[in-house]
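Asker: pasting the structure only:
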């Protein structure tokens, strides 16, 4: 017969329905409370997180103290993890190592043997290699721990007891500081000077109603183990007044002046700054285009403190470089303090006064518990001693009674019955060896009895007299301060006046050659490279032409203008150095230049404070003037508008005016106008300007020359077919803007010439070298030897060029500069309305004409100078 299947009875399940959000909220709250109270936030009373407290207690229990040899960290970690801290070994070992690091802790609590990491953020050696023990200073945390000074609680598996808090005979929370991130809460407590904090604690004990400001006369501020400087600020005071505050920590740097170089010697760095990262950031800056004065950065740090050297060029101001490094690296950092600790079983933001009150309250409790413990022991011992004295008085009877008793229990009962001894006294008598009982001098016990009575009186007084109790705390604190106190490492000083940084101050001043081409290729080369080239023109790309090539200083700027009505501002020190014969590098690595945009002019600027203006013209007959200072910008990464022009227009020329300059504007077919710059107002960068020439006969503006009334320059004009004309501008009439036009040159329609270049030239014995870019992109070098005036207006082909080619561009080694020698004049009108002609003045009419002024001039016909 088949066996019947067993039927499993149905169990009625009790299922409770609950929403996920309520479960998550409740469970996360439990988790958050655990992390805050049992992991990340220190207790205000002893300044320790649970893992730190458990490490110290475990080492204390195992006798791994300062007077004993060190033990393997693997054993220490294992003991802590197995008995007290049910978490990963890495967190335990990390906490153990941190308590030994003298660049983290003001007063290290662990003596470490082996590699415990470094200020370079190197990790420690594995715990199987290292050893540790409690430091001598850590004894002050565990002092009297065996005298019931603190509450004990069961460990995670109820197999061991551990202290809820350590006695901590000094204010460890402030002395060593702490940091931690919990759930929705974090703490960042800076370390302080032991002497100052103890002195403030004593002051608070004596003056319980003192203000925070009173305590700030003692506690100057945080005292970091890495030293450095802290600047006085409201943020510094807020740390103690509110528990939260922000301060600046600066490195200690000494400037050492040498014969050929200067050196910044860094001997202290801000707290928690990784040294190797700091060195790397300075070295990286030295290679950037922002600073040109750092020669080398070296980390010479050994075992005797920080030693970082930054070698500077002699030409660079070390104070400026230091200020720059303070601003750009972790040589100076902001530190935000957030004094959060567990106080009365909950996290609180503590002010200085509330923290000291919490700590003093803890010490009162420790001394009270210790006194009660000692009092109880003293009373118990006194009772025993009094019994021993009584026993010695009747020693023969006592010995006889013990000998004739059956066993220990019978002996105790007989002593109690016959002589009136108590249970404790009887126990002490029977447990004492007979030879001691019979040979001990009664005076020894009498002295001990008297001593115990005095001790009991003292302990009772401590418990009954609050003043006496606090005097014990003060005495212990002073002892610790005298034994372990050290001078302040971090100096508090007034905030220094901010130095306004000009990037050029960070650059070694050096004259260099700068070359810039029409297509935007730029380079700088040294004098050595220039000399080796024997004065030949710098290398350029085929089809390109030079716009400028001249000496500039590394602290100068190149103000370059483009055909699209934009400008570029380029610091010379940011231009990459190259060989003179090289083509250079496209300007896009400094400023993004669109493909259809090219350079038309460049000016070397040394001083933007000069009260001069930039005059610009466009081919469609517009002129505008803008103050030089408007062109300054701290950073130029793309072209910036300086003349708002239409799509079919282009900016064609730019020049500098000094406040009372004359403007000589010429079109492509030689039509010219001459008027004073004050005919037009200075306007903003994004404006278009005003009409320049009254009639252009459908030609386009090509050139602009600015000059002063007292200049004796000649003007040079070059056409596309190689015609050269030299004129004297003083023979031209100054009119109003849009006034009568004049001719710079003329040509027949059958042989039309178009202007490609014009400039001012000086009388010189040296030939004027030209670089002609031809229509086939070839370059022809030419020169002008004769600088006499050209009476003929009609163009003649003076330059030898192939008949099938035309000149498309000309380069002459001449660059406008704005520097200390730039002449600035007051704005004056040069139009004399009282003149009979109504609108004409001669430039030199107010000056005496001297014969030598015309010694290089040829006689010309008056008709050559007449307008159309």
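Answerer: Arrived safely, thanks for sending. Predicted model only: the values in this text are computed from it and were never measured.

Asker: Could you use CA atoms for every contact and neighbour count after this?
Answerer: Noted.

Asker: what's in contact with the helix or strand containing residue 341?
Answerer: Assigned by DSSP states H and E, residue 341 belongs to strand 340-343. For strand 340-343, contacts defined as Cα atoms under 8 Å, 6 or more residues apart in numbering pick out 37, 41-45, 186-189, 243, 347-350, 358.

Asker: Work out the gap between that strand and the centre of the chain.
Answerer: Here strand 340-343 is found 31 Å from its chain centre; the criterion is Cα atoms, centre = their mean, to the nearest Å.

Asker: cool, and stretch 19-39?
Answerer: In this view, stretch 19-39 has its centroid 39 Å away from the chain centroid, taken as Cα atoms, centre = their mean.

Asker: Repeat that for stretch 115-133.
Answerer: Mean-position distance between stretch 115-133 and its chain equals 29 Å (Cα atoms, centre = their mean).

Asker: Give the helix, strand or coil label for residue 136.
Answerer: Under DSSP: H, G, I helix; E, B strand; the rest coil, the three-state class of residue 136 is coil.

Asker: Not counting its neighbours along the chain, what's nearest it?
Answerer: Using Cα to Cα, 6 or more residues apart in numbering and skipping the chain neighbours, the partner closest in space to residue 136 is residue 66 (5.1 Å).

Asker: and that neighbour, how far is that from residue 98?
Answerer: For residue 66, the distance to residue 98 (Cα to Cα, to the nearest Å) stands at 17 Å.

Asker: Included below, for side-by-side comparison, is a second structure:
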């Protein structure tokens, strides 16, 4: 038996992986953005939502019809229009039916459609649904060629590109979704307010955002609560992106036992009630010192509405505890507005006015197309009625012609010739029933003809006048508002009422403690006893060695100055407790808004404010003093010192009353000793005045307040490991902003840059930490003492690079 070899023609395409990935991923990203995640600006619906509503409309599941099984609706949508998972369709339908998710639900659900506690809906085989009355306004006139249709995924059905949306659904119900590299979060609004805003824009196309915001004041969430917009809301309505605060609605009740109850009756949008109460419980356990007044947390919600109760012990102020709850729990949340929508075939971030303008443009198209459809239908009816009236008035001749004809075709042609009729008119006469020949029917035909003629005139007037077209749109919008609009649920707060400042120290049990800043840049809090044990325990890893040790108490605040010119204010208790051999937490982990490469320069407490002035110096050779009162603020982050581009803060310390001068050392081995009296006092944003004129590529690497003629020494080290100790007395006093005096003799053998400096006051040992990780602990008396313009001796090998070395004095000697 012979075998037949089949050869397939295969084409192997060789292409670079990055090109294949780019092409494939871009196609995927575009599909997700356009066909899944983002709503259209015209109807405010994502494709799955539009397909669900159209499926229900197509099946006739209308508000006045019985409910149908959700599984039937989901199956129909999957089979005809949405070739994806049934879960995605059902979840979308459930959300359209949830009154706490949608400001105006578009689906009327029957059965378990989830709850505000985060409970999921029952399976689709158990629930039923139908369109809500307002959903019909989304679909109204769909059968009048008002919107373009396109083929479905397999070209067997047709589906609408968008719905007529006879009210601005995008603003009323909002939208949320995540695409590839793009997200949207449009807040819901009040239907009546939005319609008034749109009507204002129709009447005054050149009106400002301020004019529209007289009606559309702010979002209106289905769960109520209170919100403060301020600049964030204004920015969101102008640009399409901004932030607003949403707060739960609460009131305080007194019990017969003398306790107070914080009662929550409305919660922020998209916050799960059960999760919110769990977070309140968790925070009250983790921050016992703040929430010691909370006695009980319970949920008393029922069919009447939400009632979450936080019971407060006698002797505790419920208002202050409520303010703390706003700060630490979901009783107050931030809603990030990001109005990204599909407009003109691509994703665009739109403000309020452009969204309204796109909606008005859409309605002009819808009403124009509907009017054109109705006009064509009316003109066809007018044409037929004209023929029928002619026939009825000449009925005897018509009957005679029909009876004399051999067949229908002959009768049709004879009627057309006899009465000068068209084929459509002649066919209508032949189709007419005998009952239409009565005198009453003749009168009805003539009356209908007059009505159709009047209708045609009216429809043509709409198509011929944009003003009349806009008037129709306005009238229909106002009618929808009158029928469906309800009262605003989310109340607006004044910005000053929203900014709650809580003095957490009132709740604290004051205890002495130590704040440790480690060489690794981490912070930790220790009790005096734990600190003493840590000192006695012996050697620590290099990164755990303390750079700064601050004695304070748990009621105080820390004022942290960084190399980026910022000051951070933090309650002492926010620094986590840790043992000596534990790492602690970085500033980035304790606070938000920390820039890359931002490091702590110094930490002070309120007692340091008694020193009146704070001194700052930068690597660019600038220096300034600032009044301490300027740092007595309630904000958690402020600018402490303005910086020029490329400059960096290297010194931030309170005034030392015993030191009348400041010493500066530069990387090119220069120094200057200036009087503090010559340093200008400036505000926080001031950049400072010149302390020393820098050579090419040089920068200030060290500065400190000194007393002229003091006994101390300055330790200097170069990038080749040469070092020396020079008495402070050798750095003569000079005027500010001069070139200074030579502090180190640099050459090919000693080094090209000074990379470290330290003031030695009875310090026995110092640590040299290299960028490579190598560490050297040096006895200071082993480093040679020498004059300013000398080369010193090599004490450390293999040091290279301007930023290669950090010099630390050892706190625990």
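Answerer: Sure, I can see it. Note that the structure is a prediction, hence the values are computed from the model and not measured.

Asker: Against which helices or strands is the lengthiest helix in structure 1 packed?
Answerer: Ranked by residue count, the top helix of structure 1 under DSSP state H comes out as helix 352-393. Here helix 352-393 of structure 1 touches helix 194-206, helix 234-241, helix 423-431, helix 442-464, helix 466-484, going by 3 or more Cα pairs under 8 Å, 6 or more residues apart in numbering; DSSP states H and E.

Asker: In a markdown table: these, plus mean neighbour count and distance to residue 127 of structure 1.
Answerer: Putting these into a markdown table (neighbours: other Cα atoms under 10 Å; distance: least, Cα to Cα, whole Å) gives the following:
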| stretch | mean neighbour count | distance to residue 127 of structure 1 |
| --- | --- | --- |
| helix 194-206 | 21 | 30 |
| helix 234-241 | 20 | 37 |
| helix 423-431 | 18 | 47 |
| helix 442-464 | 16 | 45 |
| helix 466-484 | 15 | 29 |
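
Asker: export those to JSON lines and tack on distance to residue 329 of structure 1?
Answerer: Shown next, in JSON lines, are those (distance: least, Cα to Cα, whole Å):
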{"stretch": "helix 194-206", "distance to residue 329 of structure 1": "30"}
{"stretch": "helix 234-241", "distance to residue 329 of structure 1": "21"}
{"stretch": "helix 423-431", "distance to residue 329 of structure 1": "72"}
{"stretch": "helix 442-464", "distance to residue 329 of structure 1": "55"}
{"stretch": "helix 466-484", "distance to residue 329 of structure 1": "35"}
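
Asker: Out of these, flag the one nearest residue 656 of structure 1.
Answerer: Evaluated over those, closeness to residue 656 of structure 1 peaks at helix 234-241, with 50.0 Å, by Cα to Cα.

Asker: matching residues in structure 2 for the closest one?
Answerer: The alignment of helix 234-241 of structure 1 onto structure 2 (TM-score structural alignment) spans residues 231-238.

Asker: Give me the distance between residue 110 of structure 2 and residue 129 of structure 2.
Answerer: Residue 110 of structure 2 is 6 Å from residue 129 of structure 2, where distance means Cα to Cα.

Asker: Next: residue 17 of structure 2.
Answerer: Noted for residue 17 of structure 2: a distance of 48 Å to residue 129 of structure 2, by Cα to Cα.

Asker: And these two? Which one has more around it.
Answerer: Using other Cα atoms under 10 Å as the criterion, residue 17 of structure 2 and residue 129 rank with residue 129 on top: 27 against 9.

Asker: Superposed on structure 1, what's the mean shift for the one helix or strand that one maps to?
Answerer: Using DSSP H and E, residue 129 of structure 2 sits within strand 128-131. Superposing on structure 1 and averaging over aligned pairs (mean Cα distance after the TM-score superposition for structure 1), strand 128-131 of structure 2 comes out at 0.3 Å.

Asker: Test my guess that residue 226 of structure 2 contacts residue 491.
Answerer: Yes: the criterion here is Cα atoms under 8 Å, and residue 226 of structure 2 meets it with residue 491 at 4.6 Å.

Asker: The two: which has the busier surroundings?
Answerer: residue 226 (23 against 17).

Asker: residues contacting the more buried one?
Answerer: Contacts for residue 226 of structure 2 were tallied using Cα under 8 Å, 6+ apart; they are 246, 247, 248, 249, 268, 490, 491, 492, 493.

Asker: so what's the second one up against?
Answerer: This points to residue 247 of structure 2. 225, 226, 227, 267, 268, 326, 331, 332, 333.

Asker: In strands, which of these appear?
Answerer: Among those, the ones falling in strands (DSSP state E) are 226, 227, 332, 333.
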